[in-house]
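**Q** Fold the following and give me the result.
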Amino acid sequence: FIARLIFKHRHDIIPRFKAIYTLSTAALLSLGCSLFFFYHGIQAYLNNRRIPFDGNVDAFEPFNQNTNLFYDNYLIVILYIVIQALLSFKLYKHFYFKLFAIFMIMSIGAHFLPFVDQLFNGFSAPQKRWHYLIAFNAAMLMGLYAKYFSTLTIKNYIFSSIVSLGFVFVSAWVYDTYVSWLWFTPIVSLVGLLVLCVKASIYRNKLSYFYYIAIMILATLVADVFIRNQIYFEDHVERANNDYVNASLFNTPLQHQLVSQMNYSKSEDERIDWRVNEQDNTPMYQFFKGTSIYSSIFDHNILDYYYDALKINLQSESVSRYQSTNGRQNINSLFSIKYLMLKDYQDNVPAYFKKVESKGQYQIYENTLNLPSVKVTNHLYDAQKLKTPIDREHAMLDGVIINDKGKSYTDNANNLKNSTDISSKNIDFRDNNQIYLPQSNGSIQIHVPSDLRERYTDFYLTLKIRRGQPDSNYTININNYANQRLYNNSTYKTGVETQLYRTQPDENGNINITLSPNGNYHFKILSLHGENYNKLKRAFKLQQNNHYKDIKNGVKMTLAPHQKGIATVNIPFRDSMIAYVDHKKVKPIKVNYMMTGIPVSENDSNIVIKYRPKYWFTMITISAICIVISVFWCLIKKFKFK
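**A** Now for the predicted structure:
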């Protein structure tokens, strides 16, 4: 639009000011018509948690096989005809040809600027998410080139053909990769040359259709090779079929049978911890309340809880997901996770889960200290005064955590780090918590005294680790629990360097930390806490029989006898929730960092929580009004034009 305002066509009949006024009005009305969807999409984006990318970004992309737009790369392949069109200087006298030639040159230049990739990826890591614009500009330029093709001189056509064909053949030679469509390009150029050799313009125009057909055949061949090489390569072919979908890596009848069995044996508000290998969305397609999801956008409170408040370790680091609880018993009970299902080679089982069934390669464990999904308590603790994940777990078991309210939690866990002996092997310690591993078998050993091992069931080890040079993916292995971490410049890195690991000493009383591969790391042991689960056992004995059931667009619960306090429900809090306590409207609050809390008195017995996106009816009303205005505006414009 800006380009068309600057470069006016000789046949333009609308003055610049009127064009701006008309399209600005249309744009505002369009925004109003779509506001019902658009506003909530923006809200979802703003409520997401996306770690700012702090990796190194080069000023320019290197020119190689992956960035060569005109040969066999992984992203997009533009026909060599585009190069011919750009070199056909005679055609620049045509307004739209020149316009799209400029756009094409700008697109090619932008393709080699990582900043543009960041711009189209929300100013995050460089990602190629905008190349449909290159495809659009190339398609328009080739269409206009075909339109004016018959007016080209033979000399200019031969020059542009030699340059463009030379470019793709040199690319094939340099990359040592030959694709089948390469041998058809000289035929296309030859067909074009033969057409231009016809003197009579009337015959030349008719014979041009043979050139168009040749280009279409070439485009089909390029698309076929691209699909075969870049989409349906061996791994994709193996997985793009019914056999894979019904395999143990994704979805099987046995999995469905076991999930149905667990669903039947638990209450509606209890959860199941089960995911198929790396399929974080298993709960969605196997239909159960689970503990994992993968999505580009979901509410930030969940990730705040995982990354910051409780430091739940994700075994395979990646943004836009949460998964399981790293075997932490307190969290499992707080979220009413009744069953855990693992494959037989997996063993990260929480302390008080007992095996109840084994079928095929699957093991099912039941939580023997599970807590109800709803709890009423008058013990309020201030979130700002809790400093460690284990104290936060204990405070949630003893009461409820609220932002800037309540009292200080005083029963804090002791840091046992100074009560242990720490030694290392094949590690060179340097200043400022920097270490160097000359070999991949370097390790740090924490020896836990026998009196501590007898007192505590589990230990929570908090480490701060960042990969140095050479930058690469790396693994933190703690007593055979392997945590896969991403390299510093990775697009999918979470940016959370402080990690908490639930572990137990081995038979010799040691917690062994190994890092691989070799190289430099920033490494610091922050704390070691012990957990004997006495607070969980106490909460289990004092539990109230409070549960919720799903209703349309919300949940409903009936409370057992209780005191005045906060009813805590272990579902994620959203700003636009509405609660009705015995039919009286009450505003829910965020508690326990991500859960939902409702103030109740001792006489309240029923709670209904409903959710409706913010400004729901307001946006519907605005969109409806704008649709009516748009219809009348278009009719008025049409009448004036006639």
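**Q** CA atoms for contacts and neighbours, from now on please.
**A** OK.
**Q** Give me the neighbour count for residue 478.
**A** Number of residues near residue 478 (other CA atoms under 10 Å) recorded here: 22.
**Q** List the buried residues in stretch 117-130.
**A** Neighbour counts over stretch 117-130 (16 or more other CA atoms under 10 Å) mark 117-118, 124-127 as buried.
**Q** Columns secondary structure on top of the residues you listed, output as CSV?
**A** Conversion of the buried residues of stretch 117-130 to CSV gives the following (DSSP: H, G, I helix; E, B strand; the rest coil):
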residue, secondary structure
117, helix
118, helix
124, coil
125, coil
126, coil
127, coil
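**Q** how far away is residue 635 from residue 426?
**A** Distance, residue 635 to residue 426, using CA to CA, to the nearest Å: 80 Å.
**Q** and if you look at residue 354?
**A** 39 Å.
**Q** Residue 556 is in what secondary structure piece?
**A** Following DSSP states H and E, one finds residue 556 within strand 554-558.
**Q** actually residue 243, not the one I wrote
**A** According to DSSP H and E, residue 243 maps onto helix 242-245.
**Q** Show the contacting residues for residue 206.
**A** When the contact criterion is CA atoms under 8 Å, 6 or more residues apart in numbering, residue 206 has no partners at all.
**Q** circling back: which one of the buried residues of stretch 117-130 is nearest residue 590?
**A** Nearest to residue 590 among these, counting by CA to CA, is residue 124 at 28.9 Å.
**Q** Could you verify my assumption that that closest one touches residue 53?
**A** Yes: look at residue 124 against residue 53 with CA atoms under 8 Å: they come within range, at 5.4 Å.
**Q** The structure of the following sequence is requested for comparison with the preceding one:
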Amino acid sequence: MKKTALLFVISSIAISLAAHLFFLFEWAHGRYMTGNGDGLAQMVVFKSFLFDQYKQGNFFYSYAFGLGGGIYSQLGYYFTTSFVFLASFAAVLLLQFFHLAGNADPLFWANAAVFISAVKLGLIILTASYAFLYMVKNRASAFTGAVLYGTSVIYFRHTVFWEFFSDSMLWLPLLVAGAEKIIREKRPGLFIIACSLTLFNNFYFAYINLIFIAIYVVFRWFIHLDDREASKWEQFRMFFASGLISFGISAVSFVPAVYGFLNNLRPPYDQPVPLYDFTDDILFSSRIILLPAAFVLFLFVFSFYQNKTFRLFAGISLLLGLLHFSPLAASAFNGFSAPQNRFEYLLAFTIGGAAAAGLSGIKSIRRKEIAWSCLFTVLVYIAVIFREDLDLSLLRNWSSLVLLFLTMGAFIAAGLRYRKSLLVLHGCLLASAVFVANTYEKYVLSESSEIKSVSKSYLTSNDYDGEEQRELLENIKKDDGGDPYTRIDWMNGVRNNTPMIQKFNGFSAYSSILNKNLLLFYWTDLEVDMGRESVSRYATMGGRANLYSLLYGKYYMREKENASDVPYGFEKTDESKHYIVFKNNYTLPFIRTANTVYSEKDLDNAPVLAKEHAMLKGIVLENPGEKAKPPTSSDLMGQTKLKMKGASYENGVLNVTSESGGIDLIPPDNVPKEGDYYVTLYLKSLAKDQFFNLKVNDYVTSRKSNKSIYKTGVYNLTIRVPKAEKVSIRLPKGKYKLDNLKLYQEDYQTLKQASAKKAPDARMNWKQNKLLIQYQNNNGGRYMVLPVPFEKGWEVTVNGKKQTVQKANYAFIGFSIDKGKNDIQLAYYPPYFKETLAVTVIGLAAGIWYSRRRKKLGS
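**A** The predicted structure is shown next:
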């Protein structure tokens, strides 16, 4: 057994390294195995960020995550509880201890990606080999089937673009093996372990894996593989109890992560989802799943279906194959949201299982079956070639045919029982899997998806993380006296996670799960335009000086060619060859107190400018007791002249007939010249599929197509522009719904008055998830408000008494304070963390007890 285990380990590592040969060669030439989209924007960034946080002992909250947020729940979709990442963290920490690794920045993680992937793939092949060996009792067949699973193209697609996606492939074989242990041996221990691991690791892929296990168990109820299997009722009881215990064990991770997901804001997908779409070619060119030629051959060996294990895996494969062509199924596996083909690794697993079962029984097939199998397979390939009108001069197409005929030759030889022909077939399948993996890496990932552009030179350039930018950021920190809470508005291009890359407190974040309150703050409450419509992101303050001051935004950094539209009150303090830095003259204190209280409800229909003034003058709460009359702002449209430019406007529809046309607003002459205009409008393209830019004077913002799955569904916009003789609204040729056009002017007198007030006499210390404030409340302020986002998990005590943390100023923290001395402690824990930690401990105890009990009953 030890020799067998060692052989499997060595073979798994060898195949994994062979399957990564292309990316290992790329690594040797300074190019990396990570995507130039989310790979560089999220994967390496979050790993670098979390490594730093965990190394500091900070596991729950970070002020540097966007505008501040709970990293345990909001990044739970990514790496916070990923066992692969946690193992990587431990390994890198050990290397750093022995001075064998330097700073674990994004460049480091990009460098390490291919090695982490090689280890992970080796483990996937190993776990799949264990599961298949349990079922087919043939080592070579089990290993070959595991290789077909592990090296499937979806593994490399997932790993390159969204690295944590492929972690789920590690737990799936263990879940199946655990299910088989329950069905055959009435022993739930492995299933509890595997189910707990997948639930703890990632709630999203746990959802997909558990759907698969439910399908698998239903198939098993109809296809019995062992005469001593437990009855359906007994199986149901064990699966139910084991699942319940697993949810308990994983509760400390699963519940906060799911809460974060539910507290996210994602518009419902409103496009029609078709039942089927057969356009993907899974024999030659699919980017998601490619059927191995051996699997197609085996499907037409009808005697194989007498083998119940083959029948099981082939049947599930056919079902999953049909579901691959169904956008509706893709939507269901994505939580009934936009269709996403992320579940096909399940199909890769069942294909591997079918191959393992077929290989174990190939010696029993008849010659006639070999002929029919080859004939039907060739006909299928010919039909696809003609249907798709394939260009057979392309490498990926003719190489698929070469692999087909090589596999077919080895299959015929094995079926005819030539000496060592079965060994040749195994070798052919392993070599084919490695060849397909490397070919896919080169032509589909590296060249077609531009992964080859991800290099050391790019990651150290000004396009990503340049020395020139870092020097200016260091200058800012020196100029600011080392204030650890200062926020800087700087984002490198459209990389919203630039602050995490360059290690400063910023105004932007890009994550699939974000604080719902912040997104509402941007989208609807304050209508802050980000310069780019997109879900899962927020950025900047739309150039609105009031908001920068309220959120402790002291600095504004831009490329020189994009530095014309600087927020009011910011003046130049530094510059380099390509960049320029401005400093806010009206920054408000981090800790602010308020006596005047306004109601959110009273401000519901007020202009966003009135809401800004309310936050500057006092505090805005959801359910205040006593409340003041809210500020007002006058709409200037009644005094404003409208002129059409290359467009007509009738019944709320703007028809732009020139390449760039729209409306000019000519404000009245009696408006103060200093300050800004706020232009408010409802804008929606009437085209079915049109991405477009809205330009208001020099300000440009992009809007998604109506068909985009990343559109926000928000059409009420507020654009801030510096005061000028006219406000020009420009759009590309087309028709638009344009309504509720309003114009407000801001002279910033309210901001100047707020910034002129004396800062509260307070001392603050923030360490990890706890914020301590000492404040002498001599002015009789009723509330304290902080530029820290409100979310479930914050607790506050004032002078030893627990207070309620309130949502203040639409998305931030506020709470009552006492007169005189205030000793304040704010602490953040993930939602329901303490309760779920207790459930996890109970679940572990229950799991140990139940597994031992079933083991005794079974023996």
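**Q** Residue 89 of structure 2 maps to what in structure 1?
**A** Alignment note (TM-score structural alignment): residue 89 of structure 2 has no counterpart in structure 1.
**Q** Assumed residue 89 of structure 2 was part of a helix.
**A** Yes: assignment of residue 89 of structure 2 by three-state DSSP places it within a helix.
**Q** Report how many residues lie close to it.
**A** The tally of other residues near residue 89 of structure 2 (other CA under 10 Å) stands at 20.
**Q** Might you report the residue contacts of residue 655 of structure 2?
**A** Neighbouring residues of residue 655 of structure 2 by CA under 8 Å, 6+ apart: 647-649, 733-736.
**Q** Skipping adjacent residues, who's closest to it in space?
**A** In space, and not counting its chain neighbours, residue 655 of structure 2 is closest to residue 735: 4.5 Å by CA to CA, 6 or more residues apart in numbering.
**Q** Aligned to that neighbour, what sits in structure 1?
**A** Alignment note (TM-score structural alignment): residue 735 of structure 2 maps to residue 520 of structure 1.
**Q** In a strand, that match, correct?
**A** Yes: Residue 520 of structure 1: assigned to a strand according to three-state DSSP.
**Q** Run through the residues that contact the counterpart of residue 302 of structure 2 in structure 1.
**A** The equivalent of residue 302 of structure 2 in structure 1 is residue 89 (alignment by TM-score structural alignment). Listed by CA under 8 Å, 6+ apart, the contact set of residue 89 of structure 1 is empty.
**Q** Show me what residue 638 of structure 1 lines up with in structure 2.
**A** Structural alignment (TM-score structural alignment) places residue 638 of structure 1 against residue 855 in structure 2.
**Q** Pull the number of nearby residues for that match.
**A** 15.
**Q** same deal with residue 255 of structure 1?
**A** Counted with other CA under 10 Å, residue 255 of structure 1 comes out at 21.
**Q** after superposition, how close is the strand or helix carrying residue 851 of structure 2 to structure 1?
**A** Residue 851 of structure 2 is part of helix 833-858 when elements are defined by DSSP H and E. Compared with structure 1 after the fit, helix 833-858 of structure 2 shows a mean deviation of 1.8 Å (mean CA distance after the TM-score superposition for structure 1).
**Q** Name the nearest residue to the counterpart of residue 560 of structure 2 in structure 1, sequence neighbours excluded.
**A** Using TM-score structural alignment as the criterion, residue 560 of structure 2 maps onto residue 344 of structure 1. Nearest residue to residue 344 of structure 1 in three dimensions, chain neighbours excluded: residue 361, at 5.3 Å (CA to CA, 6+ apart).
**Q** And residue 579 of structure 2, by the same measure?
**A** The shortest distance from residue 579 of structure 2 to any non-neighbouring residue, by CA to CA, 6+ apart, is to residue 559 (4.4 Å).
**Q** what's the mean gap between stretch 207-221 of structure 1 and the aligned bit of structure 2?
**A** Stretch 207-221 of structure 1, aligned to structure 2 and superposed, deviates on average by 1.8 Å (mean CA distance after the TM-score superposition for structure 1).
**Q** which residues in structure 2 does that stretch align to?
**A** Stretch 207-221 of structure 1 covers residues 421-435 of structure 2 once aligned (TM-score structural alignment).
**Q** Also stretch 365-375 of structure 1?
**A** Stretch 365-375 of structure 1 maps onto residues 582-592 of structure 2, going by TM-score structural alignment.
**Q** buried residues in that stretch?
**A** Neighbour-count burial for stretch 582-592 of structure 2 [16+ other CA under 10 Å]: 582-592.
**Q** center of structure 2, which residue is that?
**A** Taking CA atoms, centre = their mean, the centroid of structure 2 lies closest to residue 512, which sits 4.0 Å from it.
**Q** Quick one: map it onto structure 1.
**A** Per TM-score structural alignment, residue 512 of structure 2 is aligned with residue 296.
**Q** Return the residues in contact with that match.
**A** Counting by CA under 8 Å, 6+ apart, residue 296 of structure 1 touches residue 320.
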